[in-house]
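Asker: When you get a sec, could you give me coordinates for this:
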Amino acid sequence: MILNLLKVIKKIISFLKNYKFLLPLLILTILFVWVEFNISKFAFLNTFQKKFLIFIMIQINLIFILILLYFIFRYLFKIFLEIKVKKVSKSLKFKLFGTYLISIIFPSLILIIGSAFFLKKSVDYWFKGFLREKFITNIMKTEGYYKDIEQELMQKGQEIIKDYISKTKHIKGKDLRWIRKIKYLATIDSIVVYTYTGKAYKKTYSSEARHLIGIPPSILEKIKIEQMPVSQISLIGSKAFIRVFIPTHDKKGIPYILSVGKLIDLSDFFSAKNVSPEDIYKIFNVFLLISISLILLLVIFIGVWVGSKIARNLTEPLQNLIVATQKISQKDYAIENISTLPASEDEIGTLIKSFKEMVERIKLYEEEMQKYTQYLKSILDHLPVGVLLLNKNLKIDYINESFKKLLEENQLLNTETFLNLLNIASLIDHVDSKKPFYKTYTLSKGSKEIVIGITLSEIFLFKEKAYLLIIENLEEKEKLKKLSIWKEVATKIAHEIKNPLTPIKLSIQRLRKKLQNNLDEDQKKILFKTTEMVEKYVEELRKLATDFYYFSKTPLPELKKSSLIENIKEVINLYEFAYPDLKIEFKHKNEIIFNFDPFQLKRVWINLLDNSIKAMEGNGKIEVEVYENKGNVNVIFSDNGSGLSDEIIEKFNSGEILDLKEIGTGLIMVYSVIKLHKGDIKIEKNIPKGTKFIITLPKT
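Answerer: Next up is the predicted model:
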C-alpha cells in the first residue's frame, strides 16, 4: 500500500515537473476563488469598490470560460485529426476516447447540471431568509455608517453599566424603560439584561421592536470565554436590528450581559448607497451561473484532456509497436529511432519491454543466419565447380562465382541462354530424388571446344521442391589425362634414348683414338669434325632424354627460404663463362628472399636461357629483370632473337601447351615448375623483336 502511494506521489511530482506552469496556475485559481467568495468581508473596500471588483471578476470568469472553450475544442480537433491521420490506431483510439467520455464525462455533466438546478432553487428559496440576512449583514459591517451606530450603542451601553447596573443590587425593568425613554429620548430601541444562561432577566423594547430576539448561543459562549463586547445585525422585516452585547455585573458581583439595540430602515440605507437586495440577488445569480458554467467547462476540459492522455498513452505505444513490426517485416531492426513512451511497469510497459527483447533475439538470430549464409556462400563460391540453384519453376535462385567465371573465361552466353542450350526442362524428367542425373556436353566456341559435365539433383528446401545443378569443366581433367599419358611416353622415350647413347659416345671416342694416328692431316680433320658432330648430337639427345625424364618425374617443390637473386646469378655466371660473345644484363634493386625450390627454379632459368640462345644463334642480348609487386615477385626474361609466332603465344598463354608441337620439352618443364610453385607464366612479343617471358611467383 505504501509502495503504491509512493509511486503515485512520484508520478505526480514527475507530472508537475513536466508541466511546471500548472502549479502556479492552480495556486492562482484557488486564490481567485477565495477572493470571489470572501469579497464581501473586505472591510477596506466600500460598496462601489466591491461592485466594481465583482464586475472585474465576472469578466475574468468569462475570459476563463473562453480559454477553456478554446482548449476543449482544440483538444477535440487534435484528437479527431490524429485519428484521421494515424489510420492504424484510429479505431482503438476513438473507442477509448468515446468510452471514457460516455462513462465519465456524461455522468459528471448530468451531476453538475442537476446540482446547478438544485442550487438555483435553493438560493431562490433561502435568499429571502438566511442568505439575504448574511449578505446584508456583511455589506453593512463594511460601511462607516454601521460602525458609527455600533460605536454609539457601545458608548450608551457603557454609560448604563457605569451609572446604573454597577451601582444597584436589584436591576428593575422600569428603570431600564426610564433610561431608554427619558434619558436617551427613545434613540435606542432595546435594552436587555441577560443572565449567563442566556435568559432575558430584565428588558425594555420600543414599539417597533416587538419581536423578542434572544442572544445567539455562539455570542453567549464567546462572551463567557473572552469577556469582550460583541456586535450583531439581525433582520426584522425590512429593517436591520443592530445590537451590542457587553459583559457586566451588578453591585453584588452577579455577572450579566447587557444588550443595547437599534433598528435601522434598510430602504434608506440602500438608497443612500445606491444599492438594493434585489441588485445583490441578481449579481449573485450571475456570479452563480458563471461559476457553475466555469466549473462545468473545467470538468469537460479535464475530462477531454485526461481522455486524450489516456487514449494517447494506450494507443501511441501500440502505434509504435505496429510501425516497429512493419519495419521488422522488412528486415529493418533499427527500432531505436522509433519514439516510445517512457518505460512503465504496467501491462503496456511489460509488452514494450518483451517486444524489445524479442526484437533483439530476432536481430541476433538474423545476424547469425547472415553469417551462416555468407559462410555457405563463400564455400560455394570457392568450389572448383559451378553451382546453380533452381526453384520448382526453373527460375534461378542462386549462382556461385565459379559458374560466372566459367562463362566469362570461355566466352559463353548468359545463364538463361546456357540453360536453354542444355535444354534443362527436358532433363528434369530424368531426375530422381534418390539418384542424381549426370551427363557430359561438348560445347563449341569458334575453333575451341569445351567439355563440361553436369549433375542435376532434386532437393527440398523449406518443404518446397528445388533443383541443384552442378557444372564441371572437364577440360582440366582432359589436360591432366593427356599430361599423364605424356609422362608415361616421356619416361619410355627417355629410357629408350639414354640406353644406347653411352655406348655410341664411347664407340665414337674409341674409333677416333684408333684412327687418328693412321690418317693423314686431311683425313684426320674429317675424322675429328665427324666425331665432334656425332658427340654434339649425342649430348643433345642426352639432354633431351634428361628433360623427358625430369618432366615425367617432376616432384613437388621442396620449398626453402633462399635468395632468388643469388639463384639467378649462379645460372647467369655459368652462361657468361660459356658464351663470352653473349651479353646478359641483370636488373634488380633489393635482395629478395622467400620460400622456393632452388634446384627446380635453376632448371627454369637454364631452359629459358637455352631457348633465347638458340633463337639468337649464340649472339645477341638477354635482359633479366627482377622486382617485387604487391606481395608477388616478377621475373622478366627478354631476348632479341627471332621470336615466337602469335599462335604459339596465344596457346601457351591459354595453357594449351600440350597441343603445341612447335615447342620443345624445355618450355613444358618450365610451365610445370612455375605452376607447381603456384605461380604464373606468360609470353609476350619483345619490341622491336624477340620474346619476353613474364613469370609471377607468390612471395608468401
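
Asker: hey, let's count contacts and neighbours off CA atoms from now on
Answerer: Will do.

Asker: Sketch out the helices for the stretch 351-500 of the chain, chain order is fine.
Answerer: Remark: helices assigned in the stretch 351-500 of the chain by DSSP state H, counting those that start in this stretch are 401-409, 415-422, 424-427, 475-515.

Asker: who are the neighbours of the first one, in terms of helices and strands?
Answerer: If I follow you right, that is helix 401-409. Under the contact criterion of 3 or more Cα pairs under 8 Å, 6 or more residues apart in numbering; DSSP states H and E, helix 401-409 touches helix 347-381, strand 386-391.

Asker: Please work out which of those is packed deepest.
Answerer: Most buried of those, by mean neighbour count (mean count of other Cα atoms under 10 Å): strand 386-391, with a mean of 20.

Asker: Counting by contacts, list what that strand packs against.
Answerer: Packed against strand 386-391 by the contact rule (3+ Cα pairs under 8 Å, 6+ apart) you find strand 396-399, helix 401-409, strand 464-473.

Asker: quick check: angle from it to helix 347-381?
Answerer: Using axes from the mean of the first three to the mean of the last three Cα atoms, to 10 degrees, the inter-axis angle of strand 386-391 relative to helix 347-381 is 140 degrees.

Asker: Regarding the chain, what is its longest helix?
Answerer: helix 277-329 (DSSP state H).

Asker: and that helix, what other elements does it pack with?
Answerer: Counting contacts by 3+ Cα pairs under 8 Å, 6+ apart, helix 277-329 is packed against helix 47-85, helix 90-100, helix 106-126, helix 132-141, helix 347-381.

Asker: circling back to that earlier point, a markdown table for the helices of the stretch 351-500 of the chain, including distance to residue 24?
Answerer: Putting these into a markdown table (distance: least, Cα to Cα, whole Å) gives the following:
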| stretch | distance to residue 24 |
| --- | --- |
| helix 401-409 | 73 |
| helix 415-422 | 77 |
| helix 424-427 | 83 |
| helix 475-515 | 91 |
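
Asker: Next, the second sequence, to be compared with the first:
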Amino acid sequence: MQRWLRIGFFGIVAAGVFLLIYAVAGGAASTRLGRFFPALIALNTLTTLILLIVVLRLSFKLYLNWRHNDFGSRMTAKLALTIASIAFVPCMLLYLVSAQFIGRSIDSWFDARIERALEDGITLSSDILENERGRLLFFARRAALSLSELPENQWDAGIEKLREDFESEVALIFQPQGNISHSSIAPDAQVKIDMPLVTDMVDSLEKKGFSLLEGESSTPDDPMRIRTLVPIYPNRTLENNCFLQFSNTVPIKFAQGARGLVEGFRDYQELTLTRASLQTIYRVTLTLTMLLTLLAAIAMALWFARTMTEPVLQLAVGTKKVANGNLVPIRELLGNDEMNELTKSFNSMVSQIAEAQKSAEKQRLATERSRAYLASVLSNISAGVLLLDSSLAVLLVNTAANVILAPSRVNPGDNLAVVEPRLAAALVDQIRIADTGSFHLDFELSRSPDPDVSLFIRGSRLELEGAVGWVVAFDNVSALIDAQKAQAWNEVARRLAHEIKNPLTPIRLAAERLSMKLENKLDPADAALLSRATSTIIDQVDAMKKMVNDFRDFAKLPPPSLKSVDLNALIEDMITFYHSGGIRILRELENPLPTVSVDAAQIRQVLFNLLGN
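Answerer: Coordinates of the predicted model:
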C-alpha cells in the first residue's frame, strides 16, 4: 500500500471514530441529534464499508499468496490471525458488556421516584410563587384602599409609608394615560419600571386588581419579578381612576432553582418520550464503533504482519539469489530494529561473499593461466612428462611422452603398469630405493621389430593433496647416443689418419731425395731400379694418403636433414641432460626466438662438442 493510501486510510478511520464520539456526545441533545445523527450514521457506515473492502482485499491477496505457496505467506497469515484474534476477543467482550450496560443505564434513568420528585419540586415552587403573588396582591389592595381615603396631595408621603409597611421594592401610581404621578422605590431595589397597558388597566378594574409573574422563561441571569396592578378607586371608571403597582424581585437562588426544576422536568419528559430511540441510537453507535475498531484492528494486523515479514521475505529472496550466484544486495528497509539490522548484516555478508568470489575468480584465472602456460610448456618440450600417483595411475601426460612411448599411448586415468609393464617395474624399483626423493636411470625401451629406444629417466617426489605422487621426465637419447658414437668414431678416425699421415710425408720426401741424390751416381741399370723403387714408394705413399683421406671422409657427418627447430627448447633439453648428471650450467637465452631450419641432430652434436670442450 502506498504511503498516501495509508495516510488516507488512517484518516478515514480517525474521522469515523471522531464522528462516532460526536454522535455519542450529541445523543442527549435531541434537537442536535435529530439534525445530525442520520448524516453521522451514514458517514460511519460508509467508513465501515471502506474498511471492510480494504480488509477483504488484503485477506484475498493473502489467500492467493497462500494458495500459490509464496514464501512467507503462511507466516504472514499466522501472524495476522494471531494479532486479529488478540484484538477480536476483547472487542467482542467489551461490546457485549457495553450493550448490557447501555440498556440497564438507560433504564435506570427513568425512575418513577425521580419523576415524582421533579413534579413535587415544581408544584412546591409554583405554590410558593403563587402565595407570594397573592400576598403582594393583598397588600396592594390594602394600600390602594388607604390611598383612596387620603387626598391626592398627600399621596407622596402616603405611598412611601405604604411601600415600607407592605415590604414592596417598587410602588408606582399611574394615571389612566399611563404616566407616573407618584412613586416610591427602595434604595437596594433593582429598578425596572414596567408601564401598564390600557388592557392591563381595564383588566385590573374588572378583577379589582391582578398579579403577574414576570421573567419565568428568561435566561438564568435575568431576575424574576412579581408585579401587581390594582385600581385605587374600584367604583370609578377608567378615565377617573388611578392605578397602584407594586413590584417585588424573587430571590435569585429561588428563581434559578425554580427554572432548573422546570427545565429538568421538561428534559426528563423529552427523554421519556425518546427512551426506545436512545437505546437504538446507542446500540447502533456502539455496533458501528465495534465494527470500526475490529476492522481497523484486522487491517492493522494484516498490514503489521506484512510489514514484519517483509524483511524475512527480502532475506528469502536474497538467499535464493545468492544460491543462484546473484550476489546483489537486497533492499534495506528504514528503521533500526533487529530485522533491519539482520538485513544489513545479510547485505554485508553478501558483499564479503562477492569480494571472496572475485578473489577466488582471480585466483582461478591465475591458476588457469598457469595451467595453460604449463600445458603450453609441456606440449612444446621434447622430453616426455608423466605425473603419477602412488599406484602409478597417470594423472597428467604431455604430447612428447606419447611420441616417445609410441606405439603405446598413455592417457590420464590409465595405469602405467598396464600400458608399459617393464617401464613401470623399473620405476617401482627406483622409487623403492630413492632416498632423497628423486632418482634417475637409463632404460632401454623395447620396440620390436623397430629398434630399441634408449631413455634417460628422471623422477621427483611430489605431494598431491595429502598423498604422494611422482613427476617422471624422460628423454629419447637414442639419437644422442648415436651422435656420441659418431663423434667417438670421428675422433678415432681423425687421430688414426693423423698418426698414419705423419710418417707418410717424410717417407715420400726421403724417397724423392734418394732418387735425386743417387740418380746421377749409379749406372743406368741401378738408376732405373732406383727410379722404379722410389716411384713405387711415392705411389704407395700417395695411395696410402688417399686411403687415409677416404677413411677420414668416411667418419664425416652425413648430409644435414633440415627441419624447423626451436633453439631455446633444444638448448633446454641439453642443459636438462647435463643437470641430471650433476653438472650445473648457467644460461642466458633470448626469449622468444624465432624457429630456424637446421639439422637438430647435428646442432645437438655441436652443442655436445662445445659443452664437452
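
Asker: Any idea what the TM-score comes out to?
Answerer: Overlay of the two chains. TM-score (TM-score structural alignment, normalised by the length of structure 2): 0.51; 434 aligned residues with a Cα RMSD of 6.3 Å.

Asker: hmm, back to that, which one of the helices and strands packed on strand 386-391 of structure 1 lies closest to residue 431 of structure 1?
Answerer: Closest of those to residue 431 of structure 1 is strand 464-473, at 9.2 Å (criterion: Cα to Cα).

Asker: what packs against that closest one?
Answerer: Using 3+ Cα pairs under 8 Å, 6+ apart as the contact test, the elements touching strand 464-473 of structure 1 are strand 386-391, strand 448-461.

Asker: Superpose on structure 2 and give me the mean offset of the first one.
Answerer: Between strand 386-391 of structure 1 and its aligned stretch in structure 2, the superposed structures give an average distance of 3.7 Å (mean Cα distance after the TM-score superposition for structure 1).

Asker: returning to that earlier point: reformat the helices of the stretch 351-500 of structure 1 as CSV; add distance to residue 436 of structure 1 and mean neighbour count.
Answerer: Formatted as CSV, the helices of the stretch 351-500 of structure 1 follow (distance: least, Cα to Cα, whole Å; neighbours: other Cα atoms under 10 Å):
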stretch, distance to residue 436 of structure 1, mean neighbour count
helix 401-409, 19, 16
helix 415-422, 16, 12
helix 424-427, 11, 12
helix 475-515, 21, 15
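
Asker: Show me the helices in the stretch 501-613 of structure 2, by range?
Answerer: Counting by DSSP H, counting those that start in this stretch, the helices of the stretch 501-613 of structure 2 are 524-554, 567-580, 600-612.

Asker: who wins for proximity to residue 359 of structure 2 among these?
Answerer: Taking Cα to Cα, helix 567-580 is the member of the helices of the stretch 501-613 of structure 2 nearest to residue 359 of structure 2, at 34.9 Å.

Asker: report the angle between the axes of the closest one and strand 467-476?
Answerer: 110 degrees.

Asker: For helix 567-580 of structure 2, buried residues please.
Answerer: Under the neighbour-count criterion of 16 or more other Cα atoms under 10 Å, helix 567-580 of structure 2 has 567-568, 570-577 buried.

Asker: cool, and stretch 421-435 of structure 2?
Answerer: Buried residues in stretch 421-435 of structure 2, counted by 16+ other Cα under 10 Å: 422, 424, 427-428, 430-431.

Asker: Can you tell me which of the helices of the stretch 501-613 of structure 2 is nearest to residue 94 of structure 2?
Answerer: Across the helices of the stretch 501-613 of structure 2, residue 94 of structure 2 has its closest neighbour in helix 567-580 (97.8 Å, Cα to Cα).

Asker: Helices of the stretch 601-700 of structure 1, residue ranges please.
Answerer: Under DSSP H, counting those that start in this stretch, the stretch 601-700 of structure 1 gives helices at 646-653, 665-676.

Asker: Format those as CSV; extra columns: mean neighbour count.
Answerer: Below are the helices of the stretch 601-700 of structure 1 laid out as CSV (neighbours: other Cα atoms under 10 Å):
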stretch, mean neighbour count
helix 646-653, 16
helix 665-676, 19
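
Asker: now for these, which one comes closest to residue 317 of structure 1?
Answerer: So among the helices of the stretch 601-700 of structure 1, helix 665-676 is nearest, using Cα to Cα, at 65.8 Å.

Asker: And the closest one, what does it pack against?
Answerer: By 3+ Cα pairs under 8 Å, 6+ apart, helix 665-676 of structure 1 packs against helix 521-552, helix 598-616, strand 680-685.

Asker: Is it possible to get a markdown table of the helices and strands packed on helix 277-329 of structure 1 that adds distance to residue 160 of structure 1?
Answerer: Formatted as a markdown table, those follow (distance: least, Cα to Cα, whole Å):
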| stretch | distance to residue 160 of structure 1 |
| --- | --- |
| helix 47-85 | 34 |
| helix 90-100 | 70 |
| helix 106-126 | 38 |
| helix 132-141 | 24 |
| helix 347-381 | 80 |
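
Asker: quick one: which of those helices is nearest residue 205 of structure 1?
Answerer: When those are compared by Cα to Cα, helix 132-141 sits nearest residue 205 of structure 1, at 21.8 Å.

Asker: ok so, going back, minimum distance to residue 651 of structure 1: which of the helices and strands packed on helix 277-329 of structure 1 has it?
Answerer: Residue 651 of structure 1 lies closest to helix 347-381 among these, at 27.7 Å (Cα to Cα).

Asker: and the angle from the closest one to helix 401-409?
Answerer: If you take the same axes, to 10 degrees, helix 347-381 of structure 1 sits at 50 degrees to helix 401-409.

Asker: tell me what helix 347-381 of structure 1 is packed against?
Answerer: Helices and strands touching helix 347-381 of structure 1, by 3+ Cα pairs under 8 Å, 6+ apart, are helix 277-329, helix 401-409.

Asker: Select, out of the helices and strands packed on helix 665-676 of structure 1, the one closest to residue 169 of structure 1.
Answerer: It's strand 680-685; of these, that one is closest to residue 169 of structure 1 (Cα to Cα) at 148.2 Å.

Asker: Go ahead and report the secondary structure state at the most centrally placed residue in structure 1.
Answerer: Taking Cα atoms, centre = their mean, the centroid of structure 1 lies closest to residue 336, which sits 2.3 Å from it. Residue 336 of structure 1 falls in the coil class when you classify it by DSSP: H, G, I helix; E, B strand; the rest coil.

Asker: Show me what it lines up with in structure 2.
Answerer: Aligned counterpart of residue 336 of structure 1 in structure 2: residue 327 (TM-score structural alignment).

Asker: I am finished for the moment; much appreciated.
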